[in-house]
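[1] can't give you the sequence, but here's the structure:
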């Protein structure tokens, strides 16, 4: 199985010697990986391992998730859903208009991971020509070249953690695209709703793989073999969830347990880095808030899962 091959590689391959000083370095590394390994799970694992910091591990997991959710795209992509008013269907005002020459997109998104460094943006937009379904507007997803006329990026201040990973706001003004740029299916149920779970799985894989790399790299005193084994078990459990339905309540319930285990392991790895006096220890501590991002949304997701499974 792929996961067993990947785990063997993570535990035995030679540690990378070069660092990833900036976005250009990371993009070059990512392109090499993506050309060799098409499977999103493998990309998340290997991308997290070769990353020299949590920020680039997150980047690898995010891009692997984009490939899992939106096959057949570019080397780097971003999912653009959130607007200044939120990301629920009724919060969204970005809309598309059908014309004789194709589809015209207008609106603004407040968050775009990687921004102008992307090849494509996957944009969630209202389809005003369609009647509402289940009391909500009909949404579609459209693949937009980041360099298309009418696309404009506005840089945002770096986050206080994983600050190497850029993000921008983006506006779309009369962006004209062919009808074929629209993805098949419903923008909410087929893309917006499952993406958070797909992203969580692949980012967790990448960060666990990076944590395993750090344990191998510092080789500090203590039961290194035991900690590596626990990281491997957590990785294997998370990787198997990548093949499950991202909408199934059982997936959400199991993923919550995996992420709780992963968080405990991250803490132990951080302690190892501090105890070893390693130069990466301070950056690891700076970046630990990434482990808790979207915690409230995940808590609601697992609560709904418990209710659906009759476990409350």
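    Happy to help now that I have it. Source: prediction; values computed, not measured.
[2] can we go C-alpha only for contacts and neighbour counts from here?
    Noted.
[3] Three-state assignment for the closest residue to residue 290 other than its chain neighbours, please.
    Residue nearest to residue 290 in three dimensions, not counting chain neighbours: residue 161, with 6.9 Å by C-alpha to C-alpha, 6 or more residues apart in numbering. At residue 161 the chain is in coil, as set by DSSP: H, G, I helix; E, B strand; the rest coil.
[4] with residue 103 instead?
    Applying three-state DSSP: residue 103 is strand.
[5] and for residue 38, the neighbour number?
    12 (other C-alpha atoms under 10 Å).
[6] my error: substitute residue 99 in the last question.
    With other C-alpha under 10 Å as criterion, residue 99 counts 11.
[7] again with residue 164
    Using other C-alpha under 10 Å, residue 164 is surrounded by 18 other residues.
[8] against residue 119, how distant is it?
    Distance, residue 164 to residue 119, using C-alpha to C-alpha, to the nearest Å: 19 Å.
[9] check residue 233 too.
    Applying C-alpha to C-alpha, the value for residue 233 to residue 119 is 35 Å.
[10] with residue 45 instead?
    On the measure of C-alpha to C-alpha, residue 45 and residue 119 end up 22 Å apart.
[11] between those two, who's got more neighbours?
    More neighbours surround residue 45 than the other of residue 45 and residue 119, with 30 against 18 (other C-alpha under 10 Å).
[12] now do the helix or strand harbouring the more buried one: which elements does it pack against?
    Assigned by DSSP states H and E, residue 45 falls within helix 40-50. The helices and strands touching helix 40-50, judged by 3 or more C-alpha pairs under 8 Å, 6 or more residues apart in numbering; DSSP states H and E, are helix 2-12, helix 23-36, helix 54-69, helix 193-218.
[13] hold the first one in mind and look at this next one:
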């Protein structure tokens, strides 16, 4: 990934100098092609989230912006092109028909069999990082190309949340990948912590852009909050109490935006605005534990 040490202020100055209008985006495919044409993957993850959030036409694509930024922060070894999804969820309700993903390592190859129940951007994604266990309950993360032989993708017809983003199901049947596809280290917890920070940063960028025209004071508050998320987004040691304070500010600004803006013009607002509070309960509950005080 190309190094980019721009501060958020540097980025915003360049953004408004070089971006004159919103691009036309009718579907996820348009968003993907914009992403590739702008070379967002070559930016540092905070800039990916901020630019993607500001340019996103809806909250589903704000999620994608933050999600892709988090993926590139936690997994810098993924290929520079395209989108990558972390497939960790499994079907706990019907494990007989949809068994958990198992891996078997044999010399220089890894064999994958089983399923993953949720894949983000499933119609557009280029790579998956899947979590799997072997017969000894040892965990592994494996990088897989979406066109991997033995991998079958299907897609939900009408998701009720973030409906503009495709969401799918992955089934592996005797899929054999090179052992070099193993991702070193246990990074699932790191991703779970990073995902919320980058998505919140992308949301701040989106709210900032939405507020600029008619709510300059609110836009200024979102810009300040974005700067704070920007500064903590790449720090894996940030205390959860700090994140809880940022979340409290975001929830307050979101409430103001919701009450003072014409949200009827925002596609899928009623269902997708839950993205703002999706991580809030977990952050606040962890911060409330005595060990964090």
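    Done, it's in. In this text the structure is predicted, and so the values were computed from the model without any measurement.
[14] just checking, what residue in the second structure corresponds to the residue nearest to residue 290 of the first structure?
    Alignment note (TM-score structural alignment): residue 161 of the first structure maps to residue 161 of the second structure.
[15] corresponding residue for residue 210 of the first structure in the second structure?
    So, by TM-score structural alignment, residue 210 of the first structure is matched to residue 206.
[16] which residues in the stretch 101-250 of the second structure form helices?
    188-211, 216-232, 240-260 (DSSP state H, counting those that start in this stretch).
[17] what does the longest one rub up against?
    It stands for helix 188-211 of the second structure. 46, 49-56, 59, 62-63, 65-67, 69-71, 73-74, 218-220, 222-223, 225-226, 229-230, 232-234, 236, 250, 257, 276, 279 (C-alpha atoms under 8 Å, 6 or more residues apart in numbering).
[18] repeat that for stretch 127-145 of the second structure.
    78, 82-88, 100-104, 116, 126, 146, 177, 181-184, 186.
[19] just the buried residues of that stretch, please?
    For stretch 127-145 of the second structure, burial by neighbour count (16 or more other C-alpha atoms under 10 Å) applies to 127, 128, 129, 130, 131, 132, 133, 140, 141, 142, 143, 144.
[20] burial count for residue 24 of the first structure?
    By other C-alpha under 10 Å, 11 other residues sit near residue 24 of the first structure.
[21] ah, wrong one, I meant residue 10 of the second structure
    When neighbours are defined as other C-alpha under 10 Å, residue 10 of the second structure has 10 of them.
[22] that one matches what in the first structure?
    In the first structure, residue 10 of the second structure lands on residue 5 (TM-score structural alignment).
[23] for residue 222 of the second structure, same thing?
    Match for residue 222 of the second structure (TM-score structural alignment): residue 231.
[24] now do the contacts for its match.
    Taking C-alpha under 8 Å, 6+ apart as the test, what residue 231 of the first structure contacts is 208, 209, 211, 212, 262, 265.
[25] which residues are in contact with the last one?
    Same thing as residue 265 of the first structure. Taking C-alpha under 8 Å, 6+ apart, we find residue 265 of the first structure in contact with residue 231.
[26] distance of the alignment partner in the second structure of it from residue 242 of the second structure?
    Correspondence of residue 265 of the first structure to the second structure, assessed by TM-score structural alignment: residue 253. For residue 253 of the second structure, the distance to residue 242 of the second structure equals 17 Å [C-alpha to C-alpha].
[27] do the same with residue 254 of the second structure
    According to C-alpha to C-alpha, residue 254 of the second structure and residue 242 of the second structure sit 18 Å apart.
[28] more neighbours: which of those two?
    Taking other C-alpha under 10 Å, residue 254 of the second structure and residue 242 do not tie; residue 254 has more neighbours (20 against 13).
[29] quick one: contacts of stretch 151-169 of the second structure?
    Contacts for stretch 151-169 of the second structure (C-alpha under 8 Å, 6+ apart): 27-28, 59-61, 115-124, 170-173, 175, 268, 271-272.
[30] one more time with 6 Å
    Stretch 151-169 of the second structure has contacts (C-alpha atoms under 6 Å, 6 or more residues apart in numbering) with 60, 116-123, 170-172, 271-272.
[31] spatially, which two of these are the most separated?
    Maximum pairwise distance among these (C-alpha to C-alpha): 31.7 Å, between 172 and 271.
[32] the more surrounded of these two?
    Neighbour tally, residue 172 of the second structure and residue 271, criterion other C-alpha under 10 Å: the higher count belongs to residue 172, 22 against 13.
[33] what residues are up against that one?
    113, 114, 115, 150, 151.
[34] next up, the contacts around the residue nearest the centre of the first structure.
    Central residue of the first structure (C-alpha atoms, centre = their mean): residue 62, 2.5 Å from the mean position. Taking C-alpha under 6 Å, 6+ apart as the definition of contact, the neighbours of residue 62 of the first structure are residue 203.
[35] same thing but at 10 Å, please
    Applying C-alpha atoms under 10 Å, 6 or more residues apart in numbering, we find residue 62 of the first structure in contact with 40, 44, 56, 68, 76-79, 113, 198-204, 206.
[36] counterpart of it in the second structure?
    Aligned partner of residue 62 of the first structure by TM-score structural alignment: residue 67.
[37] just residue 16 of the first structure next, same as before
    Matched by TM-score structural alignment, residue 16 of the first structure corresponds to residue 21 in the second structure.
[38] SS state for its match?
    Quick answer, by three-state DSSP: residue 21 of the second structure is coil.
[39] is it true that it touches residue 55?
    Yes - in this structure residue 21 of the second structure lies within contact range of residue 55 using C-alpha atoms under 10 Å: 9.5 Å.
[40] ok, those two, which is more surrounded?
    residue 55 (24 against 8).
[41] counterpart of residue 95 of the first structure over in the second structure?
    So residue 95 of the first structure corresponds to residue 102, using TM-score structural alignment.
[42] show the contacting residues for that match.
    110-115, 131-135, 137-140, 172.
[43] mind doing that once more with 6 Å?
    112, 113, 132, 133, 134 are the contacts of residue 102 of the second structure under C-alpha under 6 Å, 6+ apart.
[44] ok, so of these, who is nearest residue 285 of the second structure?
    residue 132 (28.6 Å).
[45] distance of that closest one relative to residue 62 of the second structure?
    For residue 132 of the second structure relative to residue 62 of the second structure (C-alpha to C-alpha), the value is 28 Å.
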